[in-house]
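>>> Structure for this input, please:
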Amino acid sequence: MSEGDEQTGFHLRQSTTDDLSFAREITCRNMLRYYMNYDLLWQDDAFDIAWAGRENWLIVCGTTPAGYFSLSRDARALYIRELQVCEAFQRRGAGSWAIDQVVAMACRERRPAVRLTVFKNNPAQNLYRRKGLVEQGGDDCFLRMQLDLSTRVL
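Predicted coordinates for the structure are as follows:
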């Protein structure tokens, strides 16, 4: 999947091991404040292990990496494990566009839902709600959100 979107200028590129340092850096930069807020420890090694076990896609604008997302799957859903957008591309539609790409993947694969987890104090949950994801539960730190595709008319 590398087709671009003429309207937004974004396209996807499947990531390689060469993209790991970019992904780790942007994730740490974007998420460290949430980790600190909940007294969680950021660990590069844990990130690297998780990255290796997921399907990772770079969000690219022209030739510039704008962010990435990581996916996993089971029979119940396509899971967004990470969705990170570089600060320069935030509030420019990259996150919304990326979610649209994931939803399209889930529909093509006939997955019943798209799921993700977000820190309770992360304003990205507002984007997820606008894209149709609804809260399904949570804990002290996180909200679990889901977009049910099995009943949608597409």
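>>> alpha carbons only for contacts and neighbour counts from here, please
OK.
>>> Would you mind measuring from the nearest residue in space to residue 85 that is not next to it in sequence to residue 131?
Leaving aside its sequence neighbours, residue 85 sits nearest to residue 67 (CA to CA, 6 or more residues apart in numbering; 4.1 Å). Residue 67 sits 18 Å away from residue 131, going by CA to CA, to the nearest Å.
>>> And residue 38, by the same measure?
Look at residue 38 and residue 131: by CA to CA, they are 26 Å apart.
>>> Pull the contacting residues for residue 79.
Applying CA atoms under 8 Å, 6 or more residues apart in numbering, we find residue 79 in contact with 71-73, 114-116.
>>> Let's see this one next, to set against the first:
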Amino acid sequence: MVFELRPASSADLCFARELTRETMLRYYIQHDLRWQDEAFDVAWAGRENWLICQGDSVLGFLSLSRDAKALYIRELHVIKTDRCKGAGSWAIEQVFSMAREERRSSLRLTVFKNNPAQVLYQRMGLSVVGEEDCFLRMERMCSAAP
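Modelled structure (predicted):
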């Protein structure tokens, strides 16, 4: 299967917000956290956002941020009917390549402790490096691109 990352625009905000809410709301409820559309919208505006596509179909999106050392996956969501088909793994590998090309020391993300996606993240080389409340912090170290 051939996947592609396309830059997301403000026109994709509603799709991304709805997909994230659909995917994450149960974790928010389980951990007594409050979902806020406005908070998602503010975060979206301050991040680099990409659509995960296959041909003309949008399968999901990812949202990135950076600091001096790391590239962070802030959101990674795939439409339910398109999960377990390789798009998430492919997207993580693309972001890891970005981190290497930018000479970042690591790729990082945070995941709910009870989210089964952490199995995918571990398979993709990310390790648990810390935890806070209901979250695990995960990281994959990079070496600079040759």
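>>> Any quick ChimeraX command for the buried ones out of the contacts of residue 79 of the first structure?
Buried subset of the contacts of residue 79 of the first structure, written as a ChimeraX selection, criterion 16 or more other CA atoms under 10 Å:
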select :71,73,114,115,116
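>>> Quick check, central residue of the first structure?
Centroid-nearest residue in the first structure, with CA atoms, centre = their mean: residue 83, separated by 2.2 Å.
>>> Now which residue in the second structure aligns to that one?
Correspondence of residue 83 of the first structure to the second structure, assessed by TM-score structural alignment: residue 76.
>>> Then residue 53 of the first structure?
Residue pairing (TM-score structural alignment): residue 53 of the first structure is matched to residue 46 of the second structure.
>>> Same check on residue 134 of the first structure?
The alignment partner of residue 134 of the first structure in the second structure, by TM-score structural alignment, is residue 127.
>>> Tell me how far residue 77 of the second structure lies from residue 103 of the second structure.
Distance, residue 77 of the second structure to residue 103 of the second structure, using CA to CA: 25 Å.
>>> Have a look at those two and say which one is more surrounded.
Neighbour tally, residue 77 of the second structure and residue 103, criterion other CA atoms under 10 Å: the higher count belongs to residue 77, 21 against 18.
>>> Tell me who's in contact with the more buried one.
Contact partners of residue 77 of the second structure, counting by CA under 8 Å, 6+ apart, are 19-20, 23, 60-62, 88.
>>> Now, of these, which are buried?
The buried subset of the contacts of residue 77 of the second structure - by 16+ other CA under 10 Å - is 19-20, 60-62, 88.
>>> where do the helices sit along the second structure?
Secondary structure of the second structure (DSSP state H): helices located at 13-30, 37-45, 87-101, 117-123.
>>> Out of the ones you listed, flag the one nearest residue 2 of the second structure.
Closest to residue 2 of the second structure of these, according to CA to CA: helix 87-101, at 9.0 Å.
>>> buried ones in the closest one?
The neighbour-count check on helix 87-101 of the second structure (16+ other CA under 10 Å) flags 87-88, 90-92, 95-97, 99-100 as buried.
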